[in-house]
Structure formats: structure tokens, C-alpha cells
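**Q** Provided below for reference: sequence and predicted model.
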Amino acid sequence: MNARTLGVVMVLFVSGCGSDDEASSVSNECVLEASRERTKGDDYYVVEAGSPVLATDPQTGLTWARCSLGQSNTGTSCGGTGTIVRHTWSQALGAARTANQKAFEGHTDWRLPNVKELSSLVDTACANVTMNTEIFPGVTRSEYWSSSPNVDRPSDAWAVDFATGRVRSAGKTTKSFPVRLVRGGD
């Protein structure tokens, strides 16, 4: 195998090519790249002892659900009896309204994050899953919906791909992605 072929194989592996969900044989853990500095380390977020299911970003004031919608939080992991639920964009917006009606985690101001807020979770030092998996256990190597519609393509909305850390446009009615709820902020 020549150097060029090896480089292509490495790029495909790191980017998660051919695999975008938790059923993948690739681990759903942040694999630190030695050449990159951590942007969202374990001590970056505030996880309150009385509420181990929430994590607050002190720079943005946003409070995040540590598990993807549908997962059960045990305080140290996500999963339990719940599994990640995938939604179309309108279903994702509705899921946030339902969470508020049920006072999810004792709060009624949950929402789908906008694309800027959601992309703030990306940790550029992580490969494999570009999110801090100690703070957000059970994250899947997938796109997650934002509340931001794509104004140039009315049939699309913006999503963040946590396999690559990139923002991309996706069909509101043709794609189903997980949801991570947020509250607060400016």
C-alpha cells in the first residue's frame, strides 16, 4: 500500500465514512488526538451534584441535557432502558414542546438548540465522536438537529454531525436525527 492510499484509508476511518450511528463497530467515545488541544475538557462543563443529568456551559450560560432524547440517564451513563429516538425536523421541534409539557428534568423552557449553540458542543481534539463523551455519555456518531432552518433551501434545516464536527444542511422531512435539548443562554 503506497502512502497516498494509506492517507485515503486514514481519512475515511477518522471521518467515520460508511458509519453514522451507534450500531457501528466504531466506538462512540471521544478519541483524543495527540496533536490537538482539548477545547471542551471534562472540567469545562459544570455538572451539578443535585442534577447529574444536566451540564452547564459557563461561557454561554446554556444548560444541556447530558443524554440524547430518548435515553435514560443513570447519572454516569446514558442508555439504561431508553434508546436514542430519531426525529424528522418537525418531530424534533415537537419533542421539545412535549418535554416542556412534561416538565422534563423539572424545567419547562427546553428547546432545540440553534446551529451555533449546537456546534458549540464540538470538541475539536476528539476524533471518532467530536463531543466530550465523559460529560455527554452515549452520544451517537450522527447528525443532531438544530432549530435553524436553511433559509437558502426551505426544505432543509441545519444539523451538526458529531462524527466529523461539521455543520450540514439536511432535508427536514427526509432525514431523521437524534435531539439534544438545551435551555437558557443569552
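**A** Received, thanks. Numbering: from 1, shown residues only.
**Q** contacts and neighbour counts: CA atoms only from here.
**A** Will do.
**Q** Distance check, residue 6 against residue 13.
**A** Using C-alpha to C-alpha, to the nearest Å, one obtains 11 Å as the distance from residue 6 to residue 13.
**Q** Between those two, tell me which one has more neighbours.
**A** With other C-alpha atoms under 10 Å as the criterion, residue 6 and residue 13 differ in neighbour count, and residue 13 comes out ahead with 15 against 11.
**Q** What segments of the chain are strands?
**A** Read by DSSP state E, the chain holds these strands, from start to end of the chain: 31-32, 54-56, 62-65, 72-73, 78-79, 126-127, 143-149, 156-161, 166-171, 182-184.
**Q** helices or strands up against the third one?
**A** By that I understand strand 62-65. In terms of contact count using 3 or more C-alpha pairs under 8 Å, 6 or more residues apart in numbering; DSSP states H and E, strand 62-65 is assigned the packing partners strand 54-56, strand 182-184.
**Q** Pull out the buried positions in that strand.
**A** Buried residues in strand 62-65, counted by 16 or more other C-alpha atoms under 10 Å: 62, 63, 64, 65.
**Q** and here's the other structure:
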Amino acid sequence: MTDPGTGLTWQRTTAGAMSRPEVDRYCAALPLGGHAWRLPTVQELATLVDDGRVTPAMDTAAFPDTPRAGAYWSSTDYAADGSQRWFLSYNDGITSHRQLDEAYVRCVR
């Protein structure tokens, strides 16, 4: 699905929860539509937040399988500690960082 505001094309489905090493490989190997996919930045993930919605805070018609709670990986490392990455929770649209064992994935191109 292409977002007309940003020009980004998003994977509509949510990949299951994955570890950090798995997620980097997953997006790079995604065969969807024959295009090159990547993990989005935290800023790109935030463009999907719909402030008028909660649990999940996004358009569920466009992204129907978005879990009601849970973190989504971004490619943005936390500058003060490279073992952490920024993530976004579509439960409420909040971004944060910490070391996660697993999080959901939605790739972009």
C-alpha cells in the first residue's frame, strides 16, 4: 500500500514477532512484488499513526492485521546505546527505545 502523503509503500501485513537479527534479514529478503524492501526508520513508522484512533492507533482498513498492542521494530538505533533501537507501539502511537527480545515487523520501500 502506497501512502500518498509520504510516497512510501508499506507491507500491508504484519510479520510475526522477531528478534533484532531476524528482522534485518527478513526485510532484505522479502520477495513481495519483486521490489527491494527495508526496515523503516522510527520517523517513517510514525507517519502511519492515526491520532484519532487507539488500540491500534492506525487505519485498520489499510492495515487489517495490526495487533492491538505490541512494539514494531525500526531501523533507528538509539544513539546513546547501540544495543537498543527505537520502536513504535501502535497501541497508542508512542515511540520509545530499549533493548527488546522481539517486536513486530512491517517493511517499507
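**A** Yes, it's here. These numbers come from a predicted model, not from an experiment.
**Q** I'd like the TM-score for the two structures, please.
**A** These two chains, once laid on top of each other, score a TM-score of 0.93 by TM-score structural alignment, normalised by the length of structure 2; 108 aligned residues with a C-alpha RMSD of 1.1 Å.
**Q** thinking again about what came up before, closest one to residue 112 of structure 1 among the helices and strands packed on strand 62-65 of structure 1?
**A** For residue 112 of structure 1, the closest of these is strand 182-184, at 6.3 Å, according to C-alpha to C-alpha.
**Q** returning to what we had before: mind checking the helices and strands packed on strand 62-65 of structure 1 for the one nearest to residue 108 of structure 1?
**A** Closest to residue 108 of structure 1 of these, according to C-alpha to C-alpha: strand 182-184, at 8.9 Å.
**Q** Could you pull out the buried residues of that closest one?
**A** In terms of neighbour count (16+ other C-alpha under 10 Å), strand 182-184 of structure 1 has its buried residues at 182, 183.
**Q** Report the separation between the residue in structure 1 that residue 2 of structure 2 lines up against and residue 87 of structure 1.
**A** Aligned by TM-score structural alignment, residue 2 of structure 2 pairs with residue 56 of structure 1. In this view, residue 56 of structure 1 and residue 87 of structure 1 are 25 Å apart by C-alpha to C-alpha.
**Q** ranges for the helices of structure 1?
**A** With DSSP state H, the ranges of helices along structure 1 come out as 3-15, 89-101, 115-119.
**Q** Just put the ones you listed in JSON lines and tack on distance to residue 159 of structure 1.
**A** Shown next, in JSON lines, are the helices of structure 1 (distance: least, C-alpha to C-alpha, whole Å):
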{"stretch": "helix 3-15", "distance to residue 159 of structure 1": "16"}
{"stretch": "helix 89-101", "distance to residue 159 of structure 1": "10"}
{"stretch": "helix 115-119", "distance to residue 159 of structure 1": "7"}
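**Q** that older thread, let me have the helices and strands packed on strand 62-65 of structure 1 in a markdown table, extended by distance to residue 140 of structure 1.
**A** Formatted as a markdown table, the entries for these read as follows, by distance: least, C-alpha to C-alpha, whole Å:
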| stretch | distance to residue 140 of structure 1 |
| --- | --- |
| strand 54-56 | 18 |
| strand 182-184 | 17 |
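**Q** wait, which of those is closest to residue 154 of structure 1?
**A** Closest to residue 154 of structure 1 of those is strand 182-184 (C-alpha to C-alpha; 24.0 Å).
**Q** Dump the buried residues of strand 62-65 of structure 1 to JSON lines, plus distance to residue 100 of structure 1.
**A** As requested, the buried residues of strand 62-65 of structure 1 are arranged in JSON lines below (distance: C-alpha to C-alpha, whole Å):
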{"residue": "62", "distance to residue 100 of structure 1": "16"}
{"residue": "63", "distance to residue 100 of structure 1": "15"}
{"residue": "64", "distance to residue 100 of structure 1": "14"}
{"residue": "65", "distance to residue 100 of structure 1": "13"}
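**Q** Give the closest residue to residue 174 of structure 1 in space, chain neighbours not counted.
**A** Distance criterion C-alpha to C-alpha, 6 or more residues apart in numbering; nearest residue to residue 174 of structure 1, sequence neighbours excluded, is residue 88 at 7.0 Å.
**Q** From what I see, the one you found and residue 177 are in contact.
**A** Yes - Residue 88 of structure 1 sits in contact with residue 177 when judged by C-alpha atoms under 8 Å, with a separation of 6.6 Å.
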